[in-house]
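Q: What follows is a predicted structure for the sequence shown.
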Amino acid sequence: MKKLILSVLFIAGALAAKAEGISSPSGKLTLNFEVAENGMPVYEVSYKNQAVIKPSKMGLELKNERNLQDGFKLIKTSNSEFDETWQPVWGETKNIRNHYNELLVELEQTDTQRFMNIRFRVYDDGVGFRYEFPQQKNLVYFVVKEEHTQFAMTGDHTAWWIPGDYDTQEYDYNESKLSEIRGLMQGAITGNASQTTFSPTGVQTSLQMKTADGFYINLHEAALVDYSCMHLNLDDKNFVFESWLTPDAQGDKGYLQSPCHTPWRTVMVSDDAREILASNLILNLNDPCKYADTSWIKPVKYIGVWWEMIAGGKPWAYTFDLPSVKLGETDYTKVKPNGIHPANNANVKNYIDFAAKHGFDQILVEGWNIGWEDWFGHNKDYVFDFLSPYPDFDIKALNEYAHSKGVRLLMHHETSSSVRNYERHMEAAYQLMNKYGYNAVKSGYVGNIIPRGEHHYGQWMNNHYLYAVTEAAKYKIMVNAHEAVRPTGLCRTYPNLIGNESARGTEYEAFGGSKPFHTTILPFTRLQGGPMDYTPGIFEMDMSKLNPNNNAHVNTTLHAN
């Protein structure tokens, strides 16, 4: 690894209102910052001498306190250069260059004597910036009511977007002008097990746009840790996006304690869409790997017992005889099996044989554990124990059979969004995986979050997702989380976060599919933050052949002969 750090310190006068502008290493991209007359921080970005982000306001609104949006004076700026080459544990690129120029702006709110810093990192392919709050006596514990970071566009750009939502990303992508989002929003919102939209012009990141001049702009965030997920709310008269955080059950959007900082807000810019696709800006803004030993982390190809439930109408449940289940009380030996439960010994062995023959590494088995008879829609706290298999699933024998064939089973933990229940069983569940040789888990968070009122993308849940990943690392387990918050490059820091769903996935093909371009847009949007478990590989396009009650047809570029 080669690293070069050059630092130069600039001290601004007490009455100065404008910091020096800063350019990317090649000079293609320039960022300017100033403190406006009312003491409000403002930034702007240009690419190849053309504006791409017009002057945009910055700051945070606090709950029951003076805001952190205005009344600031500039007390110091620092410039530095950083250049390194690092190697990810896994990924498309062996060597990643992290080369940027940095501007650190230190501000004081004069009437409160509170301090807020803004750190800008300017790359050739974009900008990252975040708010930082040093330790100080007048700002210790504070609650964020809203973050007011603006991204002022230069015109009515073409955008590829999905509706802003606190609980799901499982929407089909839309292509439209910014001015058309409001008119298309109602039709863009399709049903889901849990969803909470918030605005007729609210969209999710990563947001991809194209200007009339041929520039591509992508807005997202990096290193989402201990903070709420950022959406974007559009002022469609002036084409100004503003950050919109996910609230908790009380409507609060973040609980902070100094010293601390927010995630990075990112702006990628290029006149070549391929450069947006190839950018490593999100990964570069995340911290280096936290693990000393990463030898156990390896991406895998897997097949799974799940499509026949989604498309074929077969149940995850073992029996139809139980109106409800109470773990520790329900006796499955006294009920009649339904006879079509796919997670059974014979069917799983067939999958194992197929995987061994065709070079797949693992076999996911959904519906292996007791409790699926009433798992969904009841806001049930104690729903699964993640330990107890159904009578027709011999966990010991099946794992031994898989290992004898040179493959593994992949664990499935559907939490039913009962997060406290998952955390109470997590240690024992990971120990069970170690006992039988599982090294990866697909977790799921279908339905409304318990405790009630929390959202999938709020600060509380984001902390849980990372807790699950770091706890899994103690047992050398890789995690593939479904229905979790969309990735923001944390796989660099915690590389056992091997993948996420966090998008409208392949199961929707069983319900009539997505737009033909949906899959081609995902690399420019969802995949900016990290790898995706999209589970492709459908070979039967007519769903009625799998289930006579399903008349859907998969949208595809293939044509039947």
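A: Arrived safely. Numbers count the residues shown, from 1 in each chain.

Q: CA only for contacts and neighbour counts going forward, please
A: Noted.

Q: out of everything not next to it in sequence, what's closest to Asn233?
A: Take Asn233 and drop its neighbours on the chain: the residue closest to it by CA to CA, 6 or more residues apart in numbering is Gly202, 4.2 Å away.

Q: For that neighbour, the count of nearby residues, please.
A: When neighbours are counted by other CA atoms under 10 Å, Gly202 registers 24.

Q: repeat for Glu275
A: Counted with other CA under 10 Å, residues neighbouring Glu275 total 14.

Q: same deal with Ile521?
A: For Ile521, the count of nearby residues is 17 (other CA under 10 Å).

Q: tell me how far the strand or helix carrying it is from the chain's mean position?
A: Counting by DSSP states H and E, the element that carries Ile521 is helix 518-521. Averaging C-alpha positions (CA atoms, centre = their mean, to the nearest Å) puts helix 518-521 17 Å from its chain's average.

Q: mind listing the helices for the stretch 301-450 of the chain?
A: Per DSSP state H, counting those that start in this stretch, the stretch 301-450 of the chain carries helices over the ranges 307-310, 345-358, 395-404, 419-436.

Q: what secondary structure does Tyr467 sit in?
A: In three-state terms, and counting by DSSP: H, G, I helix; E, B strand; the rest coil, Tyr467 is helix.

Q: try it against this one:
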Amino acid sequence: MKRILFRLFSTWLVLGLAACSGEQQYALQSPDGRIAVEIELNDRGQLHYSITRDRAEVLQPSQMGLVLNDRDLGSELRNLSAGPVNQVRDDYTMVQGKQRVIEYRANEQMYRVENTDGEILQIVLRVFDDGVAFRYRVPGDTQSEYELKEELTSFAFAADSRAWLQPMAEAQTGWANTNPSYEEHYQMDIPVGEASPSGAGWVFPALFHTGGGWALITEADMDGRYHASRLQAESPDGEYRIGYPMAPEKFTGGALMAQAELPLESPWRIIAIGDLPTIARSTLGTDLAEPAVSLMPWVKPGLASWSWALLKDASVNYETQKRFIDYSADMGWPYTLVDVNWDQNIGYEKIAELADYAAQKNVRLLLWYNSSGAWNKTEYTPKGALLERDKRRLEFARLQQMGIAGVKVDFFAGDGQSMIAYYRDILEDAADFELLVNFHGATLPRGWQRTFPNLMTMEAVRGMEFITFGQGAADRAPGHMAMLPFTRNVFDPMDFTPTAFSEIPNIDRRTSNGFELALPVLFLSGLQHIAETDEGMAGVPQYVRDYLGHIPSVWDESRLLDGYPGKFAVMARRNGDTWYIAGINGEEEARRLQLDLSFIGPRAGELITDGNTPREFTRSEVETGSAVAVEISGHGGFAMKFPGENLARN
């Protein structure tokens, strides 16, 4: 990885104005000149920013500032000044996700303002060709401690803008008091200003459609000293404000709000901007994350078998898990996940036997853990084994000695500063013992997969398990899943645990088999846990098994070919010289598409889609071109594969 910062002298990039009213204003543009951000200190001492794209408004004047326990850096501000404009260039490599090798550039400028006591607030602004990001800095003596009382950041949208937002569940609600876990359905195409049905607000990423294009808001670079944020429930006149975790969302006895020693540095506030293909391919969520703490060459993404998805608790026994190891081996998948209560139902000694058995078949085990202490009422075990660092490291050392590949850690308390630090502590310790990590009942990753390459995935989604829990979730599943490629899964890996061809007990599954087949390519996750059982997989055609046996988990390139949030999505992804195309229809009516696949070049491939009924498949040959006709049945889907000669396997 390399980073070069150098000064730009192009005077058109920055404009300083001194109006008679006392207002001060600066402007910064993206490298391609299409996105512009204005920073303004008005005559009332309030700091605002606004954004345009191609001179069309994306954000109206929106507030900036912080209030700490010992200083107000949000009102009665003065003396706004700007440093030089620098160009930031960066390149890095990901071990999972939509793009393996990533390069970007941005224009960056630092602004400085002070309060009446001369205390300083700095704002670092970066403008990319596909969005805007800024963060706060408060300089000071490292012996001085701070606690954040309020962040004034807002995002003000014009009244005719529309929103696609997921409510945040209130803390200590839900099963065994396990909320919040980012597991609600998105409210789709609602007017800006509509209040959240939950007093806890709206989660990131938050999607908006404006006169200047689409805007997707999130945050990144969580170093463990700051809490995770959200949008407040109320947004009068379309102005959304940064919100905070609720009181219980913390480690027992830990801090809720951001606190540490000065200097303070907030996470990046990110607004990806553009058309839907631009939003879908944006890498701002990892561009602005902390670089990898180490390379971790032992990290291997891949697919996993998982009995619990459809067979639940009773399946966590020695014989069933041995069967699922055989299932992974037959499919060519590298992992099997052993879920809740394995320590009671199987035990450490027999798990070690299973690990040895799996190793003989080139399969490795992942083991489930309950993260929680006193913050919820869950009883699943192992519980509490990871709370204290010394005990956690002893546990991880034992797993490493047994040959376990990784851990799935569940039931976190929320977004408080001490809970964010707990996530990072687990990741750091797991890396020391070469363990992969999957967080469930969890917050949004916010770019951690770049910082910790061993972080394979996080749930933070209303995934497949909810479809198995009740008909209501199953009824909404097609549109819900067509929403996720434009929101939750844009920046971060998502453990939806997709793909079930079997009938789900007591549930009428609304998605077709073609729809389910598309999901492991459409959804991004370093570990892709397939919900279908061994017996169910045995009932599908061999060509379907062959297709699922060779799906990569890291891609060299990704393109949104067509789609609309909550309605349908068609994604193309390349691994080496092989292209995969996956599409789903979230609506009841059939949809006819003309796909431009000319970027692949002249090539023949296969198309697997729905047969005469939603529970059947059909396969045909397909050729690339500028207008490839595809029909997707209602709640249906398809998968295409165009093999290349140089497949870059994981």
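A: All right, it came through fine. Given the structure is predicted, the values throughout are model-derived calculations rather than measurements.

Q: coming back round to it: I'd like the helices of the stretch 301-450 of the first structure as TSV, with mean neighbour count and distance to Thr168 of the first structure appended.
A: Listed next are the helices of the stretch 301-450 of the first structure as TSV, based on neighbours: other CA atoms under 10 Å; distance: least, CA to CA, whole Å:
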stretch	mean neighbour count	distance to Thr168 of the first structure
helix 307-310	17	19
helix 345-358	16	31
helix 395-404	16	32
helix 419-436	17	16
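
Q: Let me have the ones you listed in JSON lines, extended by distance to Tyr508 of the first structure.
A: Below are these laid out as JSON lines (distance: least, CA to CA, whole Å):
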{"stretch": "helix 307-310", "distance to Tyr508 of the first structure": "9"}
{"stretch": "helix 345-358", "distance to Tyr508 of the first structure": "23"}
{"stretch": "helix 395-404", "distance to Tyr508 of the first structure": "30"}
{"stretch": "helix 419-436", "distance to Tyr508 of the first structure": "25"}
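
Q: Between those, which one is closest to Glu501 of the first structure.
A: With respect to Glu501 of the first structure, and counting by CA to CA, the nearest of those is helix 307-310 at 15.4 Å.

Q: which residues of the stretch 551-650 of the second structure fall in helices?
A: Along the stretch 551-650 of the second structure, no stretch is classed among the helices by DSSP H, counting those that start in this stretch.

Q: my guess is His148 of the first structure meets Leu60, correct?
A: Yes: counting by CA atoms under 8 Å, His148 of the first structure does reach Leu60; the two are 5.5 Å apart.

Q: who touches both of the two?
A: By the contact definition CA atoms under 8 Å, 6 or more residues apart in numbering, His148 of the first structure and Leu60 are jointly contacted by Gln69.

Q: rewinding a little: tell me the average deviation of the helix holding Ile521 of the first structure from the second structure after fitting.
A: Its aligned residues in the second structure lie a mean 1.4 Å from helix 518-521 of the first structure after superposition (mean CA distance after the TM-score superposition for the first structure).

Q: Could you tell me where that helix falls in the second structure?
A: On the basis of TM-score structural alignment, helix 518-521 of the first structure is assigned to residues 480-483 in the second structure.

Q: Which positions within that stretch qualify as buried?
A: 480-483 (16 or more other CA atoms under 10 Å).
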